[in-house]
Each structure stands twice: as C-alpha cells, then as structure tokens.
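> Mind looking at a prediction? Sequence and model below.
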Amino acid sequence: MADYKFDTLSLHAGQSPDARFGSRAVPIHQTTSYVFDSTEHAAALFNMEVGGHIYSRLTNPTVAVLEQRLAALDGGVAAIATASGMSALFVTVLALCSAGDHIVSSSQMYGANINLFEHTLKRYGIETSFVPPNDPTAIAEAIRPNTKMVFGEVIGNPGMDIMDVPAVAKITQAAGIPLVIDATFNTPWMVKPIELGANVVIHSLTKWMGGHGIALGGAVIDGGNFDWGQNDKFPMLTTPHFGYQGAILWEEFGPAALSVRIRTEGMMNVGPCMSPQNAFYILQGLETLGLRMEKHMSNTVAMLEFLVGHEQIAWVKHPSLPDHPDHDTAMRLMPKGQGSIIACGIKGGRDAGRAFIESVQLASHLANVGDAKTLVIHPGSTTHSHLTSEAMASAGLTDDLIRISVGLEDQKDIIDDFKQALRTAGKLTSTQAKGSGA
C-alpha cells in the first residue's frame, strides 16, 4: 500500500472491496478447496508457477488478507497465519533447525515456550541453551557453531524482563544466524522488532492483536532481511527443496524464502492452519488495535499509581517503573508504552494471593492475557506450574507473583475491584499474623 500510518494499515492493508459483490467487509471464505480452471492450471499451482489457492491448509482468501495486514503492520515481507502462537513458533523452528542443531533462548518467557525447547525439541535432537534475555554477553557466549537461531520475547512473560533487541541483533548478525522474536506482549503498535534488527517475529494473535478473547491464532512475520546464502547453515533454503521440482527457495523467492519454506513444509506437512472464521475475528480486532493499546496503556499507568506503595502490596514490577532493572532499555525501545501486564506480590504470600484472586469481582481469573477485560492469575500454580523449581527461579517466578493483564474497563472500576479484593487478602494476612503471635 501507499505509505499509510499504523491505524490506516490496521483497517485497510491486504484488502480491497470485493470485486464481485462490492463487500466492504472481508468476506469469510469458509471452504476447504478451490476449483481449478484446467489441468494445466492445477499443475501450475502445485508447482508454484502461478499464484492462487489450492487447499485451505496452505492458503485461504480470508486468511490471506490477515497475513498481508500483519506483514504490513510489522514491516515484514510476508506472514504466515497459524492456529495458535505455539504452532507459529513450532513451524519456525521446523523451518530452521534439524536434529543435531542448537538454539539459544531466553530463560525468562512463557512456560509453554520453555517446555517446547527444553523437552519436546530435545526428543528430536535439537538442544537449547537458556540465558538471561537482558544479558547480551551471555547470549553471545552461548552461541555455538551449530546454533541456528536466537529466540526471545521483547517483554518476558510473566517477569517482564526486556531483551535489548538491537544489541542482540548485532550479535546474531555477526554469527550469521537469525534473531527470532516473540512480540506478543508488545504488538507492533509499541515496537516493531524487525526495524530493530530482528529477522523473524512471532505473535500469539489470541492476545492483544485480536483483543476480544474469542479466537485462537498465531503468526510468523518474515522480516525478509536475512541473507540465507551467506553460509551453509540453512541448506533447507539454499539447496533443492524435496518437493516443487527441486526449487532452491533462496534463489526462487529471495527475501521471502523462509515464509515459503514454512508454508510448503510446516503448513503442508504439519497443518496448523488458521480457520477462515478465526481470521475474520482477528481482523476485527486489528481494526481497533491502536485505539485499544492507547487505552491499555493509560489504564496501566493508573493501576501502577494505585499499586505502588499500597499497604498490601509487597512489590510491583513493570518496565515503566524506574526501579525495573531494564527500565532504560524499555523506555528506549518502547517510548509509546511498556505493556499492559503488571507483576506484583501480595503481602502474605501464596495464601494471600489466592484470597485476592478469589475475591475479585470485575477482573476475571483465567489463563489468557491481552483481553479487553482485566485478567488475573497466579502463574506459579497455573501457566508455569510444570516447570522445575530451578526453571521457575530462572524465569523470575516467585511464589507470591500475581500477573495482572490490565483491560479496557473504566479505571475507577478496576481500581475499586482491586481495593476490595486486597482488603480481603489483608484480613487473611492479619489473621495469620495474630495466629503466629507476631
């Protein structure tokens, strides 16, 4: 498209009004497959000689609009929409790594990501070294000759440690390997990792990008800024493809070679495709992404003002706070806002935290973030409960940590709900103190 701004791209990128009926909204193409014009046309599609649709596991017109919009918002050359954020990460690893390869990953991130790297991929001969995301020196030292990618989250989940993407990008560029960034917690409204030197961006579209909590989805954004032919580390892109008449994807598709590999292997052979209905739902969310993120940020500021110094709160962690260890990095990379997730500890530990969570009336207790509604959870007993005590410590998880995903409700209503829930937690703490003779 023309050089449109973010909010305009959120509404228009990837779509023109339907040519046949003039529909302004994106039509839902709820179909599995597509009629070929002829046998020659079918063969040309399968050989990637012409564009078009074959089967909705590979491409679908509704999903294609979403993919083009996502690529435009993040500044990539192409995007692949998947059934979930986890499947987006998996097909990326599948395209870059084989048995005997190595990954350097952040140690402080979503529990399922850790599980994938530490356990699932290990079964298939892919080893991972976990290092602090905010220590570029440790990342550089962990890279080996067989390392095929460095992976991290801009804002770690749930500890909110910040990866200095430009600093790490210099390291991966020197090593001749791609930097893969999970940008779920920031969205391209806050920061575009590709502009900072990242090569691939992963999103769980289920979160802020959709924003409504009604559709699962993920995406891989191909930055198109990595030279896959600079070394012999990526033969899957620089040697004849096992299908498609032995095409060499780097020669045939240039900057978009990785996205083609993901579509022709990950989507074809594993099949984590997004449904057209979910693509439609997520497109509706994208249309208001900028407006929603502004409200998320202003509500988060109000919540931080309420929580910091509250008599029932032991500590608060958010990148915007001056005492956050990565505060300067966060402000430099994300001046528009530093995310709407708050981590805090309630005095009285796990029992007080449980009392707080069970006492909220407006906020919802569930395993999601980035919803329009305010959400709370205790990660140590839920989303990260499968981790060992060592892994929890490495991930920055303490027993009293409560994760808050600040929603779009009126600020006063959210704060009033937290006030009454904290009073309940405070009564428990007071009772425990009296019982112990303190």
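Yep, it's here. Numbering: from 1, shown residues only.

> C-alpha from now on. contacts and neighbour counts both.
Will do.

> which stretches of the stretch 51-200 of the chain form strands?
Remark: strands assigned in the stretch 51-200 of the chain by DSSP state E, counting those that start in this stretch are 78-82, 102-106, 127-131, 147-153, 179-182, 200-204.

> Quick one: these as a markdown table, columns for mean neighbour count and distance to Asn60 too.
As requested, the strands of the stretch 51-200 of the chain are arranged in a markdown table below (neighbours: other Cα atoms under 10 Å; distance: least, Cα to Cα, whole Å):
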| stretch | mean neighbour count | distance to Asn60 |
| --- | --- | --- |
| strand 78-82 | 28 | 10 |
| strand 102-106 | 24 | 32 |
| strand 127-131 | 21 | 34 |
| strand 147-153 | 26 | 29 |
| strand 179-182 | 27 | 25 |
| strand 200-204 | 28 | 19 |
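
> put this beside the first:
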Amino acid sequence: MADRVPGFNTLAIHAGAQPDPATGARATPIYQTTSFVFDDVDHAASLFGLQAFGNIYTRIGNPTCAVLEERVAALEGGTAALAVASGHAAEFLTFHALLQPGDEFIASKKLYGGSINQFNHSYKSFGWNVVWADPDDLSSFEKALTPKTKAIFVESIANPGGVIVDIAAISAIAKRANIPLIVDNTMATPYLWRPIEHGADIVIHSATKFLGGHGNSIGGIIVDAGTFNWVGDERYPLLSKPRPEYGGMVLGETFGNFAFAIATRVLGLRDLGPALSPFNAFLILTGIETLPLRMQRVSDSALVVAKHLASHPAVAWVSYPGLEGDRYHSLAKRYCPKGAGAVFTFGLKGGYEAGVKLVSKLQLFSHLANIGDTRSLVIHPASTTHRQLTDEQKVAAGAGPDVVRLSIGLEDPADLIADLDQALAA
C-alpha cells in the first residue's frame, strides 16, 4: 500500500504509530520519562546542535508526543506539528515565533473569550499588539493591515457563536500582504474542515476539546502547513536570520517546509517550557482514533437539537450554521459539508435572567467551561467564559447577555431535547 494515500479514518488510527519495537505493544506506549540516554558524546552533540533528530528531554520532545504530532499533521495535511500543554500554549508559541516587540497581528472579533483576553491583555506585556477585524466584513481585514502586521488569526468555526469564517477569502488577503494566516480549527477538527486546503499557513488546536474528546486531558497542537516562505524575510528573524543558539543556523533554510514547527519547538517550547505530558498525549491519541465517528455523530445530533429549539416558543433565535435559514449556512455547505459541528448558541426571550435560569434547571447537560466532550455541556458565556469582556465585546464575540451555548455530546438527541424542554418549562 506504499503508493496509496490512506483515508481519514485510517490516518486517525494509524498515522505516526507502529508496534513498539522493544515489546511489540500495539498501542502507543506512554514514555513517562524526563530524559533519554545518548549513544555517545558525538550523538549528544549532534542532537543539541540540531544536526540529528532524536530525543533529549521531554520538555523538548517525547516519543508519545511525537506520535500525536505526526497524527494531527497527517489529518490536517501539514508537514509537521508540535504538541504542547494547552490550546493557549499553542497560540502563545505560535506568536512567539512570529512577533517582535511593537509588532501587530490582525484577529477576528469572533473568537473564544479566553483568546480575546489573552490578545487584549497578556500579549501587551510582550509588546505584541492585536488589531481587531470583523469576519463578516472582509474589507476590515484589508483596512487593518499596516507595515507592522505580521499575521492574521481566525477560528474556522468561531466559539461560541458558530460563525463560519471565509478562510479562502481571508487567505487571499494574507497572501497579498505576504503574511501567514493562522487558523484555530478546534471547533471543526480536520474531520469537518481542513483549513490548509483553503489557504491556512498554520493551524492550531486546543486538543483538550474534540481531538481528545473525553474531557480528561488538556493539550494543544501547532501544525505547520509548509506553505509560507520564511527564507530571506527579515520580518521573521527567528526563522530567517542566523540563530546564535545553534551556531548561526538559519532555521528557514535548514528545515524548509517544516521550519515553523521546528522554530516553535527549539526556540519556543525549549525555552518557555509548556510541554505536554506523555500521559495526556496518550489519552488524546486514544480519543483521535474515534474522531471521525464522534464528529459525525455530534454534528448530526446538534442539527436535530438546533431544529427543535428553533421552533420552541421560549427561544428567540438559534445560531447554528447547519440550519438552512442560518446566515452562515452557505459557507458551511462549502467548507464543512459533512456537518457544522457540535457547538451552537441560542437566545431566550427572557434575556439574561432566563438564560441563567435555564442553565440551573438542566439535568442531563453538564454546566461547565468546556466543549467537545462525550457528554453534552451547557454554559452562559456572558457570566463565565466571556465575563472579562466589555458588553460591546461580548456582543461582537457572539456572547451577548441572552446567549446560551450548548456543546452536544453522544447521548440520544431525544433525551437532550427532553432535558431542554423540562428546563424551559420550569
């Protein structure tokens, strides 16, 4: 089968993995070790000098994590990947490789609240400045460009509102400006949508969510598409200029189409340290094996539940791109025809108080700050995940005071509908 490209289901189980050469174990072992023995002094020197690939210290890389990296890179259609401690760590190391103090990046206004907070506040400590754009107005991305702009950041399906972002159109803007497009693909996963095929240069994930899929482990992934030419581009010195840490090596020249993944590892992860636990990597790998089955099931169930809520007399509106009347339905059919994902929002006619009351009355849904579990989850974003934002920012992000977010799990849709109905009637 050497000349055959495996299908997605096959890659989700086998990519990056092979039976353990020492024991024959079929499942990927958990290499729960801090460090690795060198063959000799020359071998150690070649590893530290980036002259050879191999394991040194689990903060920099680990064989269990390496299988996860290869698997997600294969599923996304990238050249290489880096597994890190969380989705936030993936964002941070990505921007660390791209930005210098005083630089700017453009970000969609419609993002996960934690990302908005990170960009607005934490990044200021590094002199990294965000400029916001509206994914419903593509010209706002053009207008936000300045000579200081080094990247554009969007989510494929925006959390919490289920906004479908026109990645191909935004990629065209990024390419005209010769800057990389970064896409957070957490909500869609590569099963529903592969952003690299539509022009993304870097893809990130909170692997905590749908990739792991069981609510038991925190992790993040950075995928290098291998499409951006860093060589000779002085705007990105970590990739285009000689690195004193490695004897003057220019990473962009040495590592070619996977140089970005290398830079985030050997300049970011090595020095800043948000390493993924091998045990968490194992759990996320196990989750990915059923990713295609889970994503199809939760997408199908979400559509059933969304249709029911759209006809409920207590519900003012439902935002789910799988619905035919949704403003993003045509984009959803174009980018993710297999389904629009598990997460959607809706508003109650009673506003803020009705939303808070509904959350408190639900019994089968778990009230917690996460998405992408086997269990169905509910949250009131304005009072929790987006609480730190201004009222204007909440509305812009799709997390206004009346908004309730659902993350549909693997339960029977009829049971989820019954739980919603009893809570709405209470």
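Yes, it's here. In this text the structure is predicted, and so the values were computed from the model without any measurement.

> Include distance to His378 of the first structure when you put the strands of the stretch 51-200 of the first structure into CSV, please.
What follows is these, written out as CSV (distance: least, Cα to Cα, whole Å):
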stretch, distance to His378 of the first structure
strand 78-82, 28
strand 102-106, 21
strand 127-131, 23
strand 147-153, 20
strand 179-182, 22
strand 200-204, 20
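
> Ok, which of these comes nearest Thr32 of the first structure?
Nearest of the strands of the stretch 51-200 of the first structure to Thr32 of the first structure, taken as Cα to Cα: strand 78-82 at 15.6 Å.

> Okay, angle between that closest one and strand 200-204 too, please.
Put simply, strand 78-82 of the first structure runs at 30 degrees to strand 200-204, going by axes from the mean of the first three to the mean of the last three Cα atoms, to 10 degrees.

> I'd like to know which part of the second structure strand 78-82 of the first structure is aligned with, by residue numbers.
Strand 78-82 of the first structure corresponds to residues 80-84 in the second structure, going by TM-score structural alignment.

> Check stretch 253-263 of the first structure too.
The aligned range for stretch 253-263 of the first structure is 255-265, by TM-score structural alignment.

> Contacts made by the matching stretch with the rest, please.
Around stretch 255-265 of the second structure, the neighbours that count as contacts under Cα atoms under 8 Å, 6 or more residues apart in numbering are 60, 79-82, 93-94, 96-97, 222-229, 238-239, 251-253.

> Now do the same contact list for the residue nearest the centre of the second structure.
Residue closest to the average C-alpha location in the second structure (Cα atoms, centre = their mean): His205, at 2.2 Å. With Cα under 8 Å, 6+ apart as the criterion, the residues that contact His205 of the second structure are Gly87, Ala90, Asp184, Asn185, Thr186, Gly220, Ile221, Ile222.

> Could you check how far Glu253 of the second structure is from Leu93 of the second structure?
According to Cα to Cα, to the nearest Å, Glu253 of the second structure stands 20 Å off from Leu93 of the second structure.

> which of those two has more neighbours?
Residue environment comparison for Glu253 of the second structure versus Leu93 gives the larger neighbour count to Leu93, 22 against 17, counting by other Cα atoms under 10 Å.

> Start and end of stretch 80-95 of the second structure, how far apart?
Across stretch 80-95 of the second structure, the terminal residues are separated by 17 Å (Cα to Cα).

> swap that for stretch 54-71 of the second structure, sorry
Across its full length, stretch 54-71 of the second structure reaches 18 Å end to end, with Cα to Cα as the criterion.
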